[in-house]
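J.: Could you look at this predicted model? Sequence included:
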Amino acid sequence: MSELIKKALGEIKSKKNSVEKDYHRLDYHLMAPTGLINDPNGFSYYRGKYHLFYQWNPFECNHKTKFWGHFQSEDLVSWENKSPVLAPEDWYDKNGCYSGSAIEKDGQLILFYTGNVKDQYGNRETYQCLAVSDNGEEFQKLGPVITNQPNGYTRHFRDPKVWKDREIYYSVIGAQRDNLTGAAVLYSSNDIKNWSFLGEIKTDLENFGYMWECPDYFEINGEGVFIFSPQGIDAENDKYNNIYQSGYVLGKLDPKTVNLRHGEFSELDRGFDFYAPQTMIDKNGRRIMMAWAGLPEVDYPTENMGWLHCLTMPRELLIIDGKLVQKPVEEMKKIRKDFVEVQDLFSGKKSYPDIEGDSFEMICRLKSIDAGEVGINLRVGNNEKTVLKYDYSEKKVILDRGSSGEIFAEEYGTVRKCFLDSLEIVFHIFMDKSLIEVFINDGEEVFTARIFPDEKSSGIEFFSDGKTEISIKKWNI
């Protein structure tokens, strides 16, 4: 074990107790033990266990130092935080072990990541590097396998995602052209060590932001999906309102021509705090995605408590009617307890016995003939509430965290909306202290948001300005 990794483990030991006293620490979502967590990396299934690595600064709540931390699980629900596997201590990654992916080859788990290097003037160099393991827990670095970005691109060149198609390995890497526009490029390899540049992935998004981070290409039942996180997209009404976005296009990639014929770009998440998603294939053939429940360059309240950010829960991805749909993985049902069910016909504002809390799963169906708005006030108390509602006149789902407790990132607004035409609205809510994930109408849309209410704000109210049928199923977690 390297001295730098020993130092990181010592930091956990010295700060863990004080960090865990913070009420806003989560019950069932993944967080780093101390410091900052951001991008999920190397999401994989190897030797009967799920492995999820993550960008981690154990020493401070900023992006100055980047290790790869390591979570491990047998069921996607109960996770163990293992020792970190990569530390920024070699010439090719001394300023950060940046994001990447994992793949199994010849019985080994292989990590493919970006080594970040800066000189005394702040000039950047990036190297795409390998590390290998025979057990999924201890890794040997092999150094760079792609040493320079191709001609025509800046040194913002990172986040390799690797997959295998028949006998060929492919890697898509996020890039920035010399004209400061975002793109993604494709490489191929026969042995995962020697890589050939195939070209820039050709899309219809020629001037779509200034950098594409965390690209990911995969297929679901023969249909291609290209996920990426473009930086520098201007807001358009209800779309693209966060500092940076994450989304997808549907379309099949042809490695021979490096052409991607695709549909329109759609945001993966309509909420406030979602970035850098990564996917993997599990043992049952499901495509599973996790993401950073946060954003870069945004200040969050827990920084003063010695920890920052968390990850989303695992989501299964499906393509239904030409749209990427996200569902909570079935395994989440394992942690349900204290079931409560309600059916009612109501109008106005109403609460129900035992329907409250700060860590729970709730499925709420609302159907109205004459209402203009129906919805839920969550985490009610102390003049606080988080509003989740459906506006029948606008046909929009609305999440409002303007009164959710401590306000942050106000420059990006406190309301998020998306269009949805439906007579019945289903809110499938996962509340976890300072994080909410909402799956709308069986995952047709998803909202993720960090909120920081008072510990005593645990009430739940339902409201409608007309007669509305309501069905509630709730479990504590």
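T.: Yes, it's here.

J.: make it CA atoms for all contacts and neighbour counts henceforth
T.: Will do.

J.: and the residue nearest in space to the middle of the chain, helix, strand or coil?
T.: By CA atoms, centre = their mean, the chain has its centre lying nearest to Ala291, at 1.3 Å. Classification of Ala291 using DSSP: H, G, I helix; E, B strand; the rest coil returns strand.

J.: pretty sure it contacts Pro277?
T.: Yes: using CA atoms under 8 Å, Ala291 is in contact with Pro277, at 4.0 Å.

J.: what sits in contact with each of these two?
T.: Asp39, Pro40 (CA atoms under 8 Å, 6 or more residues apart in numbering).

J.: here's the one I want to compare it with:
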Amino acid sequence: MQYNKAELEARLQREIMQTMPHRWRNRFHVEMPFGFTGSVKGFLRFGEEHYIFLQWNPFSTEDKNKGWVLVKTRDFIRYSMPQLVLWPGEDMDRDGCGSGCAYVEDGKLRVLYTGRRTEGEVRDNRQILGTLDGGVIRKDGVVIKEPPEGYTHLFQGPFRFTQGGKNYILLGGQAEPEDDPRGCVLIYREEEGEWKFEDELSTQLGFFGSVWECPIVERFGEQEVLFFSPRGVKHLEFAYQNLFQSGYIAGRMMATDQTMLHASFRELDRGFDFFVPYTAQFDGRHVMIGWMSMPHRDEDYPTAELGFMHTLTMPRELTLKQGRVYSRPAEELKDLRIEESRKDIESCEVKKLQMELFEGSEGYLRITFGHAEDVHLIFHYGEEKLVLTYRREDAVLEIVRNDMALGGKGGRRFRLPIGDTFHVRFFQDKSAMEFFFQHGEEAASLMVFPKEDVRPVLEVKSSSRMEKVVGTVWELDPIQYNLQ
């Protein structure tokens, strides 16, 4: 596809500033106003600002021909206008600019990304180095041309990191044979300006999916956490219920030995719409932004008929406790709250209560069960509804969206032992919803597409009286885009 930077950025500016966007266009989630919004492919602090690179196909809602756009922010509330910085064109990336990373080297902002090429039915990926220069990523050249022997061309998503004074690249990979492939991570080491293949990262997972995507390693205190997204993991009753998964293993990674000693794989998010998150470390914090999408499920996203599709999660701060990653919304997001319209909740010995929410809401509920054995959180959209149910008897939380007329259907179930008090924090945008349970022990991201343009009504109920329901609901301002 032929990219025209000036024309596309002018259209972005016009449409992102619309005063009356469609009822499914989100208010406080970053997304492109037209085309295919892809996942974050670089996220870091550079100077005084956070730089967020994400994929974008401006020509259709198809997952192809993607370039990268850049948005900058100091506070996750006010953002720069999206700027087109990378697009396919040369032979090395003619079919799209794929997954990658961004980092600072010698005062310059560098990127590594997968250049997509297809020869007939065969994918021919290669890893490309670039430098942000004058508002555009200059393509400096191919640094890894082909996968090592024994691995398929599904090697992608380079992530650069430093350990023990040496520079390394992780690549998501797939071991042959192609008729019975196995997901893995490949490690390369920098040696005199060249990238040398070391080995496959040795883990205790064995066969765990057919391909691993977008590996990222972050250090939390004395441990490393390897984030990645495996495809082809067997579905279980209370885990791995999406088409593709995203999660992590925590332990010790020794890059020099290409080994990692770790605990079991855990999912980062239990919702329907979450994939290939990206993490960044700054100011002593680990912050993650996920992609609210599920590949190969285009029928779940009716916005495609309107010419736009997908969004990003709000930034989440991650902490590691006893080998488990907890997530909570970034502290800066509290500045979106409108205190004048705040609603406080406090009810005792009640079976049911309900309230109308806003066009965009944040809510926190603390529900003390008492004699109640279950609790239902029902988001009503006229005659449609989204239902969350927690049952104490089996310590299972279930999310069901079968009563929404449009978009994806089905349910998600996972175990969540909580004792006598249920904590839930939620963010309800026009179509994007994010939930955090038990102070971030679990999270769930999902999309809903109400037929009617109505404010949702939240109903909290139980089959028996709940001892106490306490909480607060805030109306949220939309994020802002600075025209300069």
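T.: Perfect, thanks for sending it. Keep in mind that this is a model prediction, so the values were computed, not measured.

J.: List the contacts of the residue nearest to the centre of structure 1.
T.: Ala291 of structure 1 sits next to Asp39, Pro40, Phe274, Tyr275, Ala276, Pro277, Gln278, Leu311, Thr312 when contact means CA under 8 Å, 6+ apart.

J.: Now intersect those residues with the strands, please.
T.: Within the contacts of Ala291 of structure 1, residues falling in strands by DSSP state E are Asp39, Pro40, Tyr275, Ala276, Pro277, Gln278.

J.: surely the third one meets Trp292?
T.: When you say that, I think you mean Tyr275 of structure 1. Yes: using CA under 8 Å, Tyr275 of structure 1 and Trp292 qualify as a contacting pair, with a distance of 5.2 Å.

J.: who's more crowded, the two?
T.: Tyr275 (30 against 25; other CA atoms under 10 Å).

J.: Could you tell me how many residues sit around Lys321 of structure 2?
T.: If you count neighbours by other CA under 10 Å, Lys321 of structure 2 ends up with 10.

J.: Over in structure 2, find the residue span stretch 440-450 of structure 1 aligns onto.
T.: Under TM-score structural alignment, stretch 440-450 of structure 1 corresponds to residues 437-447 of structure 2.

J.: quick one: whatever helix or strand Gln326 of structure 1 lives in to chain centroid distance?
T.: Using DSSP states H and E, Gln326 of structure 1 sits within strand 323-328. Averaging C-alpha positions (CA atoms, centre = their mean, to the nearest Å) puts strand 323-328 of structure 1 14 Å from its chain's average.

J.: try stretch 331-350 of structure 2
T.: Mean C-alpha position of stretch 331-350 of structure 2 versus that of the full chain (CA atoms, centre = their mean) differs by 26 Å.

J.: same deal with stretch 70-79 of structure 1?
T.: For stretch 70-79 of structure 1, the distance to the chain centre is 16 Å (CA atoms, centre = their mean).

J.: buried stuff in that stretch?
T.: Within stretch 70-79 of structure 1, the residues that count as buried by 16 or more other CA atoms under 10 Å are His70, Phe71, Gln72, Ser73, Leu76, Val77, Ser78, Trp79.

J.: end to end, how far does it reach?
T.: Stretch 70-79 of structure 1 has an end-to-end distance of 10 Å (CA to CA, to the nearest Å).

J.: And Val378 of structure 2, what's its match in structure 1?
T.: Just to correct that, residue 378 of structure 2 is Ile rather than Val. That one, Ile378 of structure 2, aligns with Asn377 by TM-score structural alignment.

J.: which element is the residue of structure 2 positioned farthest from its centre on?
T.: In structure 2, the greatest distance from the average C-alpha position (CA atoms, centre = their mean) is reached by Glu349, at 38.4 Å. Here Glu349 of structure 2 sits within strand 337-356, counting by DSSP H and E.

J.: Kindly report the same for Val225 of structure 2.
T.: strand 223-231.

J.: Now do the strands in the stretch 51-200 of structure 2.
T.: Here the stretch 51-200 of structure 2 has its strands, by DSSP state E, counting those that start in this stretch, at 67-73, 78-80, 83-86, 97-105, 108-115, 118-119, 122-123, 126-133, 136-144, 156-163, 166-175, 182-191, 194-200.

J.: The stretch 301-450 of structure 1 too?
T.: 307-308, 315-320, 323-328, 337-350, 359-368, 373-381, 384-391, 396-403, 415-419, 424-432, 435-440, 445-450.

J.: circling back to that earlier point, okay, and the common contacts of Tyr275 and Trp292 of structure 1?
T.: Listed as contacting both Tyr275 of structure 1 and Trp292 by CA under 8 Å, 6+ apart are Asp39.
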